[in-house]
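Enquirer: here are the coordinates; sequence isn't available:
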């Protein structure tokens, strides 16, 4: 009888340890392991030059046309973006979609209408999930990947907009 009780206590302790380890491993905390940047990253100096080129070649035209200084930078929290990516992955898995991506569109909040937009008249960006695989076309020449909008998965918006616009750095 004592052996049976000890075995139950041992099993209960073992189950508690396993649960604690699972909970500890499932938390979203930063890893101390170094992660290399994706190949598409650029330096802040390069980013600043790209922004300066936009301002030099487009910003004045946009602002003159609109009659006010439009926003040209947008901020999203990492937590919110990570949650959106988890959502897109989850919804895509339900639909059996593969080769996932995100397409970013310039957009603008309309003035008036039924919906209450945060910044009517100002620019914004929307992020739309895509999926697609490279396809062959026109004989033996490979065509660039064809991505389509992932059906039914919500787009992402409502970041913070810089008014007045912010500079890189």
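Expert: The structure has been received and is ready for your questions. Just so we're clear, the structure is a prediction, and the values are computed from it rather than from any experiment. Numbering: from 1, shown residues only.

Enquirer: going forward, measure contacts and count neighbours with C-alpha atoms only.
Expert: OK.

Enquirer: quick check: which element contains the residue nearest the centre of the chain?
Expert: Centroid check for the chain by C-alpha atoms, centre = their mean gives residue 81 as the closest residue, at 4.3 Å. Element membership of residue 81, judged by DSSP states H and E, is helix 78-95.

Enquirer: quick one: the helices in this structure, in order.
Expert: With DSSP state H as the criterion, the chain has helices at 2-25, 44-54, 60-66, 78-95.

Enquirer: for those, which one sits closest to residue 123?
Expert: Proximity to residue 123 (C-alpha to C-alpha) singles out helix 60-66 among the helices of the chain, at 10.3 Å.

Enquirer: other residues contacting that closest one?
Expert: For helix 60-66, the external contacting residues (C-alpha atoms under 8 Å, 6 or more residues apart in numbering) are 69-70.

Enquirer: dropping in the other structure now:
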């Protein structure tokens, strides 16, 4: 029986084509982000946090703290779009988000969230000279129109008045670009 000269070549070519198509990086899906962890690792980290949670519970005289916070995916999309738009207006490219672990103070504004831990987040830009990401609020600029680094304001308690006087600005009572106000899961939330 006589076979054509492409009989053995055709399956080989088809396999190469399928491998080529299957190995392409872009299948119309976004790339998998770096920094993802397994559920096993997430559980290990949650367990490693428990001694801190217990210490906070003891400090709060037995009153447990919040277990987690939640925002909708739409919230994050809108927040990031807002940050990018406001930052574009001042010529700054957002490089990421910095999260700060905080607690609601014992004041009237905190209402029933008083004393519970939460997190806030601010945009960052990359400063090449310092080789680091700087937290900022695109609504607050110095007299030269540059974003004011806000890390010291948040972590060291530099007063808003001092920061804004240094920058030659008046303080605003309007909300800035600091993210918060997610739904908070207090102890023993049903899940």
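Expert: Cool, got the structure. In this text the structure is predicted, and so the values were computed from the model without any measurement.

Enquirer: re the thing from before, residues in contact with the residue nearest to the centre of structure 1?
Expert: So residue 81 of structure 1 contacts nothing (C-alpha under 8 Å, 6+ apart).

Enquirer: over to residue 67 of structure 1?
Expert: Applying C-alpha under 8 Å, 6+ apart, no residues contact residue 67 of structure 1.

Enquirer: and if you look at the one 10 residues further on?
Expert: Contact criterion C-alpha under 8 Å, 6+ apart gives residue 159 as the residues in contact with residue 77 of structure 1.

Enquirer: hang on, the earlier thing: ok, average deviation of the helix holding residue 81 of structure 1 from structure 2?
Expert: On superposition with structure 2, the mean distance recorded for helix 78-95 of structure 1 (mean C-alpha distance after the TM-score superposition for structure 1) is 0.4 Å.

Enquirer: quick check: the equivalent of residue 81 of structure 2 over in structure 1 vs residue 146 of structure 1, distance?
Expert: Using TM-score structural alignment as the criterion, residue 81 of structure 2 maps onto residue 86 of structure 1. For residue 86 of structure 1, the distance to residue 146 of structure 1 equals 23 Å [C-alpha to C-alpha, to the nearest Å].

Enquirer: got the contact list for the residue nearest to residue 87 of structure 2 when sequence neighbours are not counted?
Expert: Leaving aside its sequence neighbours, residue 87 of structure 2 sits nearest to residue 138 (C-alpha to C-alpha, 6 or more residues apart in numbering; 5.4 Å). With contacts defined as C-alpha under 8 Å, 6+ apart, residue 138 of structure 2 is in contact with 83, 86-87, 90, 147, 177.

Enquirer: repeat for residue 34 of structure 1
Expert: Contacts of residue 34 of structure 1 by C-alpha under 8 Å, 6+ apart: none found.

Enquirer: tell me the residue in structure 2 aligned with it.
Expert: By TM-score structural alignment, residue 34 of structure 1 lines up with residue 29.

Enquirer: tally of neighbours for the alignment partner in structure 1 of residue 122 of structure 2?
Expert: When structure 1 is aligned by TM-score structural alignment, residue 122 of structure 2 is paired with residue 128. Residue 128 of structure 1 is flanked by 19 other residues according to other C-alpha atoms under 10 Å.
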